[in-house]
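A predicted structure for the sequence below; I have some questions about it.
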Amino acid sequence: MKDFYTIRVNFKGGIASPGELKNILLAAQESQVHEVRFGLRQQLILHLLHPFARTFEQKMILQSIDFQSDSNEFPNIISSYVAEEVFQKGNWLTEGIYKDILDLFDYKSLLKINLSDNQQSFTPYFSGHLNFIASENPNFWYLYIRLPKTNKVFSFDKLIFSNEIPKLCKQLEERILSNENPYLEDIEQLFLTVPTLISLPKENELEPANFTLPYYEGFNRYGKKTWLGIYRRNEFFSVKFLIKLCELCQETKIGEICLTPFKSLIIKGIDEVNRGKWSNILSEFNINVRHAANELNWQVEDDSDEALQLKLSLVEAFDKQDLRTFGLCFGIKTRPKTEVYASIMVQRRRFKLFNFIPFYFVYDISYTEDFNPNGRTKKYFEKSILRFNLAEQLRRNVLKYNKMIAENAIKTAGLRDDHKETEVERPSTKKVHQCKHCFTIYDADFGDLVNNIPAGIPFSKLPTSYICPTCEAEKKDFKAIEVKIEWMNM
């Protein structure tokens, strides 16, 4: 049993006030929290030891700050506000419009809501249940709905006016989560219930922007100001560092800190006269802001040390191979019900023998059509990969992408009319060989670790001297059988 609570604090749209963030961090520091993380949905995440829970709760209540303990019932409303000005320019969507919409949300949503600029690829389009994407018509948005517990995305036939978004979200949530009709199966029925609101006919389907992940670290000039991006390799930010960062924001009259879906921070609007102060605070806490791009282009599920260690191992393998990963975004999932934004996804699952006996962990590598992380059509590159072979298979998938780029075989990614996710057909059974004495299974997908036989060697190619790793029976005492395969989506 764990001895801590997992605390989540939502910052709508990924916009944190330095004053509010500082108060949260001071409460955490007084409760013996020394490091915090940020999440994919622009949340603050911290681990709070049980004895300090009451103290932390009282301080948060005094400041009227909501938080969730061991729960993520109210997922954060995320937005591409962080990309505005620094990664995208020239659109009608401004910082003021984002804030006007976010201010109109007067309830805590149970559904995931995304607000995205259609000219950027730094934040995800479709990882929410209610996904609003800016159209070419000023102040009007596309609406794409993904019902809970599904991966199909449906498009509404009208464009929604900016100020109607919060009201519409509340009404759609009530209908989607209603007790009488939970998780509506008929999306057309749901669309028919949309109330009268300010809208325009949708003349064209959305074309998602081509994916280009900007380098989101370090000091960067824009206009007459500078923005600073801060990423941490182990995902942890020192509470002391963040408190000083908030104080420097207040001192230099910077009114907001942006949380990114890559678990980093961006501070906009740094005046040139104050840049030295920002350099000093980075030096004081030994904060590196020049990591390799092939380390920054990863999305790892929240608060998962296993997934993070896997990422670091794969990045190290990429470094040794001197692999070009430009234009790609990688994701890692080791548990179900996580939404990760990726061109190439690594999913861990437990292979179950006979449909119920837990066996090894294996990994599946999938990718989106044309390798755009906003694409919804998924294809599998390889399945049931053992851990020792994962880096090599991932490398081959990257080489496939690079070959397609070289041959101009990557098309602009759009949404298919049916918005359905397609997969390579999965077999329901497989042929293995079983010892008739002890019932040990030889499966070519796993090989035999005891007898030093690598994965991929069929039973027919085993030497005649092969013996059962459990009871040492001879090879001739194995019988071919068919077993069911249980595929677990993560």
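Yep, that arrived.

hey, let's count contacts and neighbours off CA atoms from now on
Fine.

I'd like the distance between N204 and E188.
Noted for N204: a distance of 19 Å to E188, by C-alpha to C-alpha, to the nearest Å.

Check F354 too.
For F354, the distance to E188 - C-alpha to C-alpha - is 40 Å.

ok, back up a step: of N204 and E188, which one has the most company?
When neighbours are counted by other C-alpha atoms under 10 Å, N204 and E188 differ, and E188 comes out ahead with 11 against 8.

Work out for me the element that one sits within.
Using DSSP states H and E, E188 falls within helix 187-192.

So what touches that helix?
With contact meaning C-alpha atoms under 8 Å, 6 or more residues apart in numbering, helix 187-192 is reached by F154, F156, L172, R175, I176, L184.

Distance of the fifth one relative to F161?
As for I176, its distance to F161 is 21 Å (criterion: C-alpha to C-alpha).

show me the contacts for F11.
F11 touches Q42, Q43, L44, N76, I77, counting by C-alpha under 8 Å, 6+ apart.

this is the other structure I want to compare:
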Amino acid sequence: MRDYYNIKINLPGGIASPGYLRDVLTRAWNANVRQARFGSRQQLLFTVHYEMMRFLEKDLKDANIDYEINTARFPNIISSYCGEDVFRTGQWLVANEYHTVLDSFDYKPLLKVNISDSNQSFTPFFTGNLNFISSPEPHFWYLYVRQKQSNSVFKWRDLIYSHETGRLAKVIEACMLSEDGIGEEALYQMVREKISYISEPAASDLDLPSFSLPYYEGFNRYESRTWLGLYRRDEQFPIELLLDICNLCMKSRIGEICITPWKSLIIKGIEDNYRTEWSNILGKHNINVRHAANELAWQTEDHTDDGTILKKDLIRYIEKHDTRTFGLCFGIQTREKSEVFGSILIKKRPLIRIGQLALFSLYDLYFTENFNPNSRTQILFEKGLFKIHLPVQLERLCRRFNNRRIWENEEMHKPDPEELKSEVHDLPAVHQCPHCFTVYDPQFGDLLHNIPAGTPFSELPDDYTCSTCDAEKIEMTEMIAVYQ
């Protein structure tokens, strides 16, 4: 008999209402669950002892809450909604459009479905089997199809209207599951025989954006409000913390909590008059929101400690050797049929297998084409590494990426001699936040803190904080800005 059971609750699109989430977490708490996780497909995960399992199941069934035990039959619909508003892309895609698409799914998909803004690089494009990606045409979507357990992706020949996405996905899924390995043309014809839908020709291909993972932790301003990103190093969120978050969201009329594929939370729309209460919650639960950016760029599998432990070891090595990882993200795969997202992929495999018993472990190191994690092409860098050799080879691969960037930039504009003769003016010192790199320039002051232009840094109040991430004044470092 199992001692513990793994529970998975899907949150379609990575969106949870505070009331619903509080309801689920309260039932988990009553079953003596004290920690929860969020999955790479934006699900709620927790582990319950077998003695409490039947009580929790009854509670969940009484509340009509869908759940799975030790399975992932329904892999959840994931979306880039978590980054909408906070990481602006200039797209036509807004909150209402996401909800329109999600509401069109009147069934629980057995295949992985991704819904993505084509201009963002916060959530993956092609980790689904059915990947809907916004097109340049408002309210129409590209569809890229990937067969199960395959890296081959093909573009559907039509752009799909927002209201039709769920209906079409249901038919495509039924066809793909009934005909294993069906080809591109055969699948299209089979679907067309079963359903008609509003569409436009997909004349052009998707133009993939270059990858740059935005910093998604801490308090950050957007428009006149604030969003808060929460990351946990061990990927475990205390249920007491989550309950406090749900209660404050309901008190302050925040209608949604967003889960990211990086197993973190984003709370949008925090009004200034509730900012202190949010800070108090973080203080009450001793939550740090100033992790280094290179630590936030890792994805591990769900319900595994192996990947989390390895991640910590590799991050420690990277920090010790001051390795540059900007522009990269990392995925750790410890189970054969799992899938992780990353521009550098670390895959664990047994050296010897006797039945179900795996003896000793080796690691293979891959990188994706152009180091873009959305590429489905994986290139082997080193094979059969022992764990002790993995950090050094990972550093080598990071250096290859950085050298490649240098080579790509060799053709950058070089000023002509006449430009070099232009007069250089040294401006007064500016001060930069070491966490988010926001600059305080006395020429412009700080409108968010009502600091008028012309105010020297030395005359700022002692309790002045960074306008973006709230770092203290004493942490900001002096720099000299030079303009031609």
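That came through fine. Predicted model only: the values in this text are computed from it and were never measured.

thinking again about what came up before, just flag the most distant two among the contacts of F11 of the first structure.
Of all pairs drawn from these, the greatest distance, 13.1 Å, lies between L44 and I77 (C-alpha to C-alpha).

When these two are compared, which one has more neighbours?
I77 (25 against 22).

And the strands in the stretch 51-200 of the first structure?
All strands of the stretch 51-200 of the first structure, identified by DSSP state E, counting those that start in this stretch, fall at 68-69, 78-79, 113-116, 130-134, 140-145, 154-155, 158-161, 199-201.

To R335 of the first structure, which of these lies closest?
Among those, strand 68-69 sits nearest to R335 of the first structure (C-alpha to C-alpha), with 19.7 Å.

and the closest one, which stretch of the second structure?
Aligning strand 68-69 of the first structure against the second structure (TM-score structural alignment) gives residues 68-69.

Next, the mean deviation of the matching stretch compared to the first structure.
Once fitted to the first structure, stretch 68-69 of the second structure is off its aligned match by 0.8 Å on average (mean C-alpha distance after the TM-score superposition for the first structure).

thinking again about what came up before, whereabouts in the second structure does the helix holding E188 of the first structure align?
The aligned range for helix 187-192 of the first structure in the second structure is 184-189, by TM-score structural alignment.

what's the average distance of that stretch to the first structure?
Looks like 1.2 Å for stretch 184-189 of the second structure (mean C-alpha distance after the TM-score superposition for the first structure).

which SS state does the residue nearest the centre of the first structure fall under?
For the first structure, V340 is the residue whose C-alpha lies nearest the centre (C-alpha atoms, centre = their mean; 2.4 Å). Secondary structure state of V340 of the first structure, per DSSP: H, G, I helix; E, B strand; the rest coil, is coil.

quick one: contacts for the counterpart of it in the second structure?
In the second structure, the residue paired with V340 of the first structure according to TM-score structural alignment is V340. When contacts are counted by C-alpha under 8 Å, 6+ apart, V340 of the second structure is found next to S40, Q299, T300, E301, G331, I332, Q333.

Just those: which are in strands?
In strands, defined here by DSSP state E, the members of the contacts of V340 of the second structure are Q299, T300, G331, I332, Q333.

so how far does the lengthiest helix in the second structure sit from its counterpart in the first structure?
Scanning the second structure for the helix with the most residues, using DSSP state H, yields helix 390-408. Following the fit onto the first structure, the mean deviation recorded for helix 390-408 of the second structure is 0.4 Å by mean C-alpha distance after the TM-score superposition for the first structure.

tell me, the very next helix or strand once past that helix lands on which residues of the first structure?
Counting by DSSP H and E, the element after helix 390-408 of the second structure in chain order, helix or strand, is helix 417-420. Counting by TM-score structural alignment, helix 417-420 of the second structure falls onto no part of the first structure.

For the helix or strand just after helix 417-420 of the second structure, name the packing helices and strands.
Remark: after helix 417-420 of the second structure, the chain's next helix or strand is strand 425-432, criterion DSSP H and E. For strand 425-432 of the second structure, the elements it packs on are strand 439-440, strand 477-483, judged by 3 or more C-alpha pairs under 8 Å, 6 or more residues apart in numbering; DSSP states H and E.

out of those, deepest packed?
strand 439-440 (a mean of 20; mean count of other C-alpha atoms under 10 Å).

So which bit of the first structure is that strand matched to?
By TM-score structural alignment, strand 439-440 of the second structure lines up with nothing in the first structure.

Which strands and helices lie in contact with that strand?
strand 425-432.

what comes up buried for the strand it packs on?
The neighbour-count check on strand 425-432 of the second structure (16 or more other C-alpha atoms under 10 Å) flags A429, V430, H431, Q432 as buried.

wouldn't the first one be in contact with I480 here?
Yes. With contact defined as C-alpha atoms under 8 Å, A429 of the second structure and I480 form a contacting pair (4.8 Å).

Good, wrapping up.
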